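Participant: compute the structure for the input listed below.
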Amino acid sequence: MNEDIYKKISETLSAGNSVVLCTVIASTGSAPRHAGTKMLIFENGERMGTVGGGEIEGLVINEAMTSLKTNKTKVLKYSMVDPLRGDPGTCGGTVEILVEPVKPSPRVIIIGGGHVGKALAQLAKYLGFKVAVSDDRVEFCNHEANPYADEFFAVPMKELPDVTDITSSTYLLLTTRGSETDIAGLGSLLKTPAAFIGVIGSRRRWETTRKGLLEQGVSVEDLDRVHSPLGLELNAETPEEIAVSIMAEVIMVRNNGTGISMKA
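Facilitator: This next block holds a predicted model:
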């Protein structure tokens, strides 16, 4: 069974998706499963294997879904003695379960291959991200123009979800030409489960883009997913400085950071 579990983890990561591995790491007394028992929880809530069924399993599944969002590993401890005090069972044993989110290497798709996009690709690559560049201008979307990218998608923004999988480990960074481009294509990206969607530009530009998308019927809830203006406030000016500002926000969101100075 464990061989099947590990094979499924590999398949899930290869597809660019995340999964949570739940492992019984200790049990005493009369417990439903012994140490080493494993269960997988997928992003859609489906599962493979079991850590005991019943109320305990329901609690573990809920914790697993939370861990996907927080990217934090935790150890759950349950005593199954007295339901009146909140124990999830009466068999008399105890169990400890390690809940561990397993995620593929993060991937950024930079939409807009100009000066900022090129600097962003270089920095993202250095930081360990898989890097893709998309631009409807073929001259900006090739290895000669952007040697740091691993993939290229020379298509209009609205067609991007049709040519590549955008998963919960994908970070979409729009370094585009202006609101007109964003209004034409951003709606399709908001239908994807991307971990992060950011749009470069001023507050006024985003207000214009937001208004145009609302007129198209895009919901406020979807628009609230967007990080714009994109990046942390560094008073950045050069493409390289702007890239640092953008990736700083991506790392902050990915690691649940605050962006606050650590100086006391």
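Participant: C-alpha from now on. contacts and neighbour counts both.
Facilitator: Fine.
Participant: can you map out the strands along the chain?
Facilitator: 19-28, 38-42, 47-49, 74-79, 94-102, 107-111, 130-134, 151-153, 170-174, 196-199, 226-227 (DSSP state E).
Participant: contact partners of the third one?
Facilitator: Counting contacts by Cα atoms under 8 Å, 6 or more residues apart in numbering, the residues outside strand 47-49 that touch it are 5, 38-41.
Participant: and if you look at the second one?
Facilitator: Under the contact criterion Cα under 8 Å, 6+ apart, strand 38-42 has outside partners 2, 5, 18-24, 47-51, 61, 64-65.
Participant: switch the cut-off to 7 Å
Facilitator: Contact with strand 38-42 is made by 18-24, 47-51, 61, 64, as judged by Cα atoms under 7 Å, 6 or more residues apart in numbering.
Participant: for the closest residue to G259 other than its chain neighbours, grab the count of nearby residues.
Facilitator: Of all residues not flanking G259 in the chain, M252 sits nearest, at 6.3 Å (Cα to Cα, 6 or more residues apart in numbering). A total of 15 residues lie near M252 under the criterion other Cα atoms under 10 Å.
Participant: please enumerate the helices of this protein.
Facilitator: Shown for the chain, the helices assigned by DSSP state H span residues 2-14, 54-70, 115-126, 160-163, 179-189, 203-216, 220-223, 239-254.
Participant: please give me the structure for this one as well, since I'd like to look at both together:
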Amino acid sequence: MIGLYEELIKMKDSGEPAMMVTVVEMTGNTPVAVGKKMLVGESGTAFGTVGGGALELFAKNKCTDLIKDRVSMTEKYVLSEGKIVEGAESLPMACGGTVKLFYEYIGVRGHIYIFGAGHVGQALIKVLKTMNFYVTVIDAREDMLAHVLEADRKVHMSYADFIDKEGLREQSYVVVCTPSHKHDYNVVNKVLELNLTPKYMGMLCSEVKLRSFMKKTFERFGDDIDLSYFYSPIGLDTGGDSPAEIAISISSEILAISYHKKGHCHMRKDAIIDQNRMK
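Facilitator: Model (predicted):
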């Protein structure tokens, strides 16, 4: 059991979400006792046991689906194929008893990539870490990364090269706030070039910069490119312009996207994006 929790700590430190499956109830003949646990990581690697056989295989596959949805639940099983027990799912086993498993999601709210460790990036990291996000900050400037203390992971690398090397986690959040327009453009276009689909990608910029950026983007990728997850200028319209205030604006927008909330006043300029599509 100690080894199982050690593996859980490793997963947590690396930002890998997991499910902890616990036997919470049993009746009749079963291959496992109450309290037995199995840990299943996002990669499918499992530690511990909840009885083996069809029950454990079913539970492991169930974990894969639940990790994607980031939800916990309890489910009851009857260990006899074809046997009907109210509120229980039948599994192809010969034991005949019933088992109830509790699936507990253990992980971060989401993964956020921050490209640029400048004043806004540093302020944003501090806010996001209070809300259980796993934050990776990427910057080509080693001296700027030295000022970052709260991030879960710091990467000293060229911005677009990082995406080439590692890609992005599915349903992740991306904040682009590099020190130059060129690097911003390279990051966003690398995401489009590789057909990556983050849940959210926001770019810190002015409306003038956005017009120029969108013109070049549509010239390169065509007017059918999907930008539904792209928000620029980034953040909700709160009126503040200090790094701390901008960080609050960006984190609020990320939360709104995370909770599927609509009706907020985003800084995003759909009119600028749409008018630059090629006709």
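Participant: if we can go back for a sec, the residue nearest to G259 of structure 1 reaches T258, doesn't it?
Facilitator: Yes - with contact defined as Cα atoms under 7 Å, M252 of structure 1 reaches T258; the gap is 6.5 Å.
Participant: which of the contacts of strand 38-42 of structure 1 are buried?
Facilitator: By neighbour count, with 16 or more other Cα atoms under 10 Å, the contacts of strand 38-42 of structure 1 hold 18-24, 49-51, 61, 64 as buried.
Participant: which one of the residues you listed is nearest to I111 of structure 1?
Facilitator: S18 (23.4 Å; Cα to Cα).
Participant: roughly how far apart are S258 of structure 2 and L66 of structure 2?
Facilitator: 17 Å (Cα to Cα, to the nearest Å).
Participant: ditto for A59 of structure 2
Facilitator: From A59 of structure 2 to L66 of structure 2 the distance is 10 Å (Cα to Cα).
Participant: again, but for T74 of structure 2
Facilitator: Relative to L66 of structure 2, and taking Cα to Cα, T74 of structure 2 is found at 11 Å.
Participant: which of those two has more neighbours?
Facilitator: A count of neighbours by other Cα under 10 Å puts L66 above the other of T74 of structure 2 and L66, at 18 against 13.
Participant: structure 1: which residue goes with that one?
Facilitator: The equivalent of L66 of structure 2 in structure 1 is S67 (alignment by TM-score structural alignment).
Participant: and for that match, nearest residue in space, chain neighbours not counted?
Facilitator: Nearest one to S67 of structure 1, counting by Cα to Cα, 6+ apart, is P101 at 6.1 Å.
Participant: neighbours around that neighbour, how many?
Facilitator: 24.
Participant: go on, A33 of structure 2?
Facilitator: Neighbours of A33 of structure 2 (other Cα under 10 Å): 16.
Participant: mind listing what the equivalent of it over in structure 1 touches?
Facilitator: Matched to structure 1 by TM-score structural alignment, A33 of structure 2 sits across from H34. Going by Cα under 7 Å, 6+ apart, H34 of structure 1 touches 24, 27.
Participant: ok, now how distant is H34 of structure 1 from P83 of structure 1?
Facilitator: 21 Å.
Participant: hmm, E100 of structure 1 is touching S18, no?
Facilitator: No - under the criterion of Cα under 7 Å, E100 of structure 1 is not in contact with S18, lying 10.8 Å apart.
Participant: quick check, nearest of the contacts of strand 47-49 of structure 1 to K191 of structure 1?
Facilitator: Out of the contacts of strand 47-49 of structure 1, the member with the shortest distance to K191 of structure 1 (by Cα to Cα) is I41, at 23.0 Å.
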